[in-house]
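[1] My questions are about this predicted structure, shown below with the sequence.
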Amino acid sequence: MDYIEKLGWDDSIQIEKENAARVITVQKNSYRIADGVEEYLAHLSGKFLNQAMTSLDFPAVGDWVEVQKLQDEQKAVIKQVLPRKSQFVRQAAGTRTDAQIVASNIDTVFIVNSLNYDLNVRRIERYILSTYESGAVPVVVLTKKDECTSDEVEKAISQVEEVAIGVPIIAVSNITGDGFDELNGHLLPEKTVALLGSSGVGKSTMVNTLFDKKVQETKDIREDDSRGRHTTTHREMFILPNGALLIDTPGMRELQLWEGESAMDTAFQDVESLAEQCRFTDCGHDSEPGCRVNQALVDGELSEERFKSYLKLQRELAYEKRRQDQKAKLEEKNKWKKVSKSLKSKYKKRNVR
């Protein structure tokens, strides 16, 4: 087996192996890449920077890139990002309409939540939706099992099951190791898993437990309000002892959706299957006769909170789509302004001669 294959190399990648590497760390404009033998500090080529149009064009942790290696200096130049098989994207923090790739070329997403007051099924819904949209498989991991009674654990799992239909739910303890045998069943050699969740839920501690040594700094959740404190400050990929690839990420208090419309039917298959049974295909699920969704709400088959969340996420996605379309139109307009200005400048120079 080639060394690069332990980084998750896929034969569908159309490039010579000696010119390929995988991004394992991103810190602002600095990239650390690996080829299975060596690690290199990398920067983007001038041509790359000139051709990059949006934030989605730039390398993310998990990306395969074409590089020119400077062996003597242990440095490399990134020439292009190779096509991604999956990418977890969110709306970047702030008021600007910008996409941010959290991790790419991932097979599975561990959606990590703690079994305390911070357990939030609405947040888990968002992560599941974005995971399906990314092309990866979701697994919900509930930490701090050692701090709860068995009844509390069962109650929490039951709550999560209502929104995580068909999704594996694993309760673990980073202290006792309980649940890690089941967790390891989703950590396969040469497959990539991303750890996503809020600050302080135990992602970095989980990395340390899987390594059986300290590789990440950790901080506990504050006891007064159960809110987490940031520990991990950048995204980083690790190779676990069993050969699985694990991407640890900084905590996200809020997950603003960037896309997800095509995954609504999977993430909300319970609501969608009810909607298909409505008498009218264009049913608004309000006061129309023969509305199966309304009947399910009356009977308690579908919770009011679940349906409200479904409608809220649909509105949010529609709003985000309008913002993205407006931004795309503005960027296209500005691009042609630059082209026109450049052509006019060249025309004037020719006439001067």
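    Received the coordinates, thanks. It should be emphasised that the depicted structure is a prediction, and the values quoted were computed from it without experimental measurement.
[2] okay, CA-based contacts and neighbour counts for the rest of this
    Will do.
[3] In the chain, which residue is most central in space?
    residue 88 (3.1 Å; CA atoms, centre = their mean).
[4] and that one, what helix or strand is that in?
    Using DSSP states H and E, residue 88 maps to strand 87-91.
[5] which outside residues touch that strand?
    Residues outside strand 87-91 that contact it (CA atoms under 8 Å, 6 or more residues apart in numbering): 97-106, 130-131, 133-135, 255-259.
[6] which of these are buried?
    98-106, 130-131, 133-135, 255-259 (16 or more other CA atoms under 10 Å).
[7] where does residue 275 sit relative to residue 297, distance-wise?
    Using CA to CA, to the nearest Å, residue 275 is found at 12 Å from residue 297.
[8] Between the two, tell me which one has more neighbours.
    Higher neighbour count among residue 275 and residue 297: residue 275, with 20 against 14, using other CA atoms under 10 Å.
[9] Isn't that one up against residue 293?
    Yes. With contacts counted by CA atoms under 8 Å, residue 275 reaches residue 293, the gap being 5.9 Å.
[10] so what sits against both of these two?
    By CA under 8 Å, 6+ apart, the residues touching both residue 275 and residue 293 are residue 285.
[11] Out of the contacts of strand 87-91, list just those in helices.
    Of these, the ones assigned to helices by DSSP state H are 130, 131, 133, 134.
[12] check contacts around the second one.
    In this structure, residue 131 makes contact with 88, 109, 137, 138, judged by CA under 8 Å, 6+ apart.
[13] Recalculate using a threshold of 10 Å.
    Residues in contact with residue 131, defined by CA atoms under 10 Å, 6 or more residues apart in numbering, are 86-89, 106-111, 125, 137-139, 196, 260, 263, 267.
[14] Then the third one?
    Under the criterion of CA under 10 Å, 6+ apart, the contact partners of residue 133 comprise 86-89, 127, 258-264, 266-267.
[15] and what of the first one?
    By CA under 10 Å, 6+ apart, the residues touching residue 130 are 87-90, 109, 124, 136, 138, 255-261, 263-264, 267.
[16] ok, 7 Å please
    Counting by CA atoms under 7 Å, 6 or more residues apart in numbering, residue 130 makes contact with 88, 260.
[17] mind giving me JSON lines with the ones in helices among the contacts of strand 87-91 and columns for distance to residue 50?
    Converted to JSON lines, the ones in helices among the contacts of strand 87-91 look like this (distance: CA to CA, whole Å):
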{"residue": "130", "distance to residue 50": "30"}
{"residue": "131", "distance to residue 50": "31"}
{"residue": "133", "distance to residue 50": "29"}
{"residue": "134", "distance to residue 50": "27"}
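[18] got another, please set it beside the one above:
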Amino acid sequence: MARVDRGAADVITSDGHHLAQYAAPLRRATVDDPVALPCVGDWAALTRLPEGRYELDAILPRRTAFVRGGVGRDSRGGLSGDSRGQVLAANVDVVFVAEPALHGSDFADLGRVERLLALAWESGARPVVLITKSDLVGEHLAGLLDDVAAAAPGVDLHAVCSVTGEGVEVVRNHLGGSRTAVILGASGAGKSTLVNALAGEEVMETQQVRASDGRGRHTTVHRELIPLSGGGLVIDTPGIRRVGLYEMSRGVDLVFADIEELAEECRFSDCAHESEPGCAVLEALESGELPERRLESWRKLQREAAWMARRTDARLQSEETRKWKVIHKSMRGRGRP
């Protein structure tokens, strides 16, 4: 699927693009499970109706899926965590985490990079970090790359400037053959500009970052799959303001592989790395080997992943209870004890 709208999807078949409406069974199957909703990158089973239009019958099993925790509304109208997830892209081979080189002393939001990498690893795809707009930091680029590399162990890292073309060919090499990539990042990270550079033409609208605060606006308002003339496909996404973790089992551990390795040296196997004697993590913190920022980021994501797991378990238990209540009510209606 190249694009998904409410109740319909733009699908690519052997004879071109077609708009396919969701079949009734598919609509019913996705009422209580947002993760089952069609998304960009999905492969689907279609039926061509006698009048010539297409109907989308089912979503085929996904090879990979980039899922973020949902965002709901609480009783007062504010944002709250939702234990149900939202699929941003499916059947993706590479996740490009686009982090813009910032003005100022920090130059990059390392916490955001770590969060997006956790979801990327969890998806089953291979993450790659791109420092976009690399021309903005001049002589500080080498130090910025070192900082990001420390926050992204085991992940390929590239500096990219889509305007000058620096690094674009390196990014293109990750899309050899028929690989599919998704580009994720905040508004103003230069995702659409990078897509245009990869495509060799302006296929996505772009906007300038606001001079007043350096923030970007949502240029892309929907996820869209774009075939590239040189091979490969890329999915552009709207800027992500909030990324909740969803059913994390290994993503956080892979992002913080350095902390996990240190933890193996702790005196106690269940060490929480708070104040325990013989804690290798705290020793690395005191010696300066482990930055305090990174440990705090690990703690934050661990707490969030555990909270989401509890919310998911509570939701599943509630759904199971509701299902059995319906069954028992139906049995009583038939006169059975």
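    Cool, the structure landed. What you see is a predicted model; the values in this text were computed from it and never measured.
[19] Next, format the contacts of residue 133 of the first structure as JSON lines and append distance to residue 174 of the first structure.
    Shown next, in JSON lines, are the contacts of residue 133 of the first structure (distance: CA to CA, whole Å):
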{"residue": "86", "distance to residue 174 of the first structure": "29"}
{"residue": "87", "distance to residue 174 of the first structure": "28"}
{"residue": "88", "distance to residue 174 of the first structure": "26"}
{"residue": "89", "distance to residue 174 of the first structure": "28"}
{"residue": "127", "distance to residue 174 of the first structure": "22"}
{"residue": "258", "distance to residue 174 of the first structure": "32"}
{"residue": "259", "distance to residue 174 of the first structure": "33"}
{"residue": "260", "distance to residue 174 of the first structure": "32"}
{"residue": "261", "distance to residue 174 of the first structure": "35"}
{"residue": "262", "distance to residue 174 of the first structure": "35"}
{"residue": "263", "distance to residue 174 of the first structure": "32"}
{"residue": "264", "distance to residue 174 of the first structure": "33"}
{"residue": "266", "distance to residue 174 of the first structure": "31"}
{"residue": "267", "distance to residue 174 of the first structure": "28"}
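[20] Tell me the counterpart of the residue nearest to the centre of the first structure in the second structure.
    Matched to the second structure by TM-score structural alignment, residue 88 of the first structure sits across from residue 66.
[21] so what's its match closest to, chain neighbours aside?
    Closest residue to residue 66 of the second structure apart from its sequence neighbours, by CA to CA, 6 or more residues apart in numbering: residue 123 at 4.7 Å.
[22] Residue 148 of the second structure now?
    Nearest residue to residue 148 of the second structure, sequence neighbours excluded (CA to CA, 6+ apart): residue 110, at 6.6 Å.
[23] Return the residue of the first structure aligned against the one you found.
    Under TM-score structural alignment, residue 110 of the second structure pairs with residue 121 in the first structure.
[24] now residue 177 of the second structure
    By TM-score structural alignment, residue 177 of the second structure lines up with residue 189.
[25] Its match touches residue 243, doesn't it?
    Yes. Residue 189 of the first structure is in contact with residue 243 according to CA atoms under 7 Å; the separation is 4.3 Å.
[26] mind listing the strands for the second structure?
    Using DSSP state E, the strands of the second structure run over 3-5, 8-13, 16-22, 44-48, 54-59, 65-73, 79-90, 94-100, 126-132, 156-159, 180-184, 224-227, 233-236.
[27] Save those strands as a markdown table, and put in distance to residue 199 of the second structure too.
    Listed next are the strands of the second structure as a markdown table, based on distance: least, CA to CA, whole Å:
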| stretch | distance to residue 199 of the second structure |
| --- | --- |
| strand 3-5 | 18 |
| strand 8-13 | 18 |
| strand 16-22 | 19 |
| strand 44-48 | 25 |
| strand 54-59 | 28 |
| strand 65-73 | 23 |
| strand 79-90 | 20 |
| strand 94-100 | 16 |
| strand 126-132 | 17 |
| strand 156-159 | 19 |
| strand 180-184 | 13 |
| strand 224-227 | 8 |
| strand 233-236 | 9 |
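[28] For residue 331 of the second structure, which of these is the nearest?
    Shortest distance between residue 331 of the second structure and the strands of the second structure, using CA to CA, is found for strand 79-90: 30.3 Å.
[29] how far off strand 65-73 does the closest one point, in degrees?
    160 degrees (axes from the mean of the first three to the mean of the last three CA atoms, to 10 degrees).
[30] Contacts for strand 79-90 of the second structure, please.
    Contacts of strand 79-90 of the second structure with the rest of the structure, by CA under 7 Å, 6+ apart, involve 34-35, 39-42, 62, 64-74, 246, 308, 311-312.
[31] what angle do that strand and strand 94-100 make?
    Angle, strand 79-90 of the second structure to strand 94-100, by the same axes, to 10 degrees: 130 degrees.
[32] out of the ones in helices among the contacts of strand 87-91 of the first structure, who's nearest residue 178 of the first structure?
    Checking those against residue 178 of the first structure with CA to CA, the nearest one is residue 131 at 25.5 Å.
[33] Please pull up the equivalent of that closest one in the second structure.
    Superposed on the second structure with TM-score structural alignment, residue 131 of the first structure falls opposite residue 120.
[34] what about its match, distance to residue 250 of the second structure?
    Residue 120 of the second structure sits 11 Å away from residue 250 of the second structure, taking CA to CA as the criterion.
[35] The closest residue in space to residue 304 of the second structure that isn't next to it in sequence and residue 73 of the second structure, how far apart?
    Using CA to CA, 6+ apart and skipping residues adjacent in sequence, the residue nearest residue 304 of the second structure is residue 245, 6.9 Å away. Counting by CA to CA, the gap from residue 245 of the second structure to residue 73 of the second structure is 17 Å.
[36] ditto for residue 316 of the second structure
    Noted for residue 316 of the second structure: a distance of 19 Å to residue 73 of the second structure, by CA to CA.
[37] ok, now residue 125 of the second structure?
    In this view, residue 125 of the second structure and residue 73 of the second structure are 30 Å apart by CA to CA.
[38] higher neighbour count, these two?
    Set residue 125 of the second structure next to residue 73 and count neighbours by other CA under 10 Å: residue 125 wins out with 23 against 11.
[39] What sits closest to the more buried one if chain neighbours are left out?
    Sequence neighbours aside, residue 93 is the residue nearest to residue 125 of the second structure in space, at 4.9 Å (criterion: CA to CA, 6+ apart).
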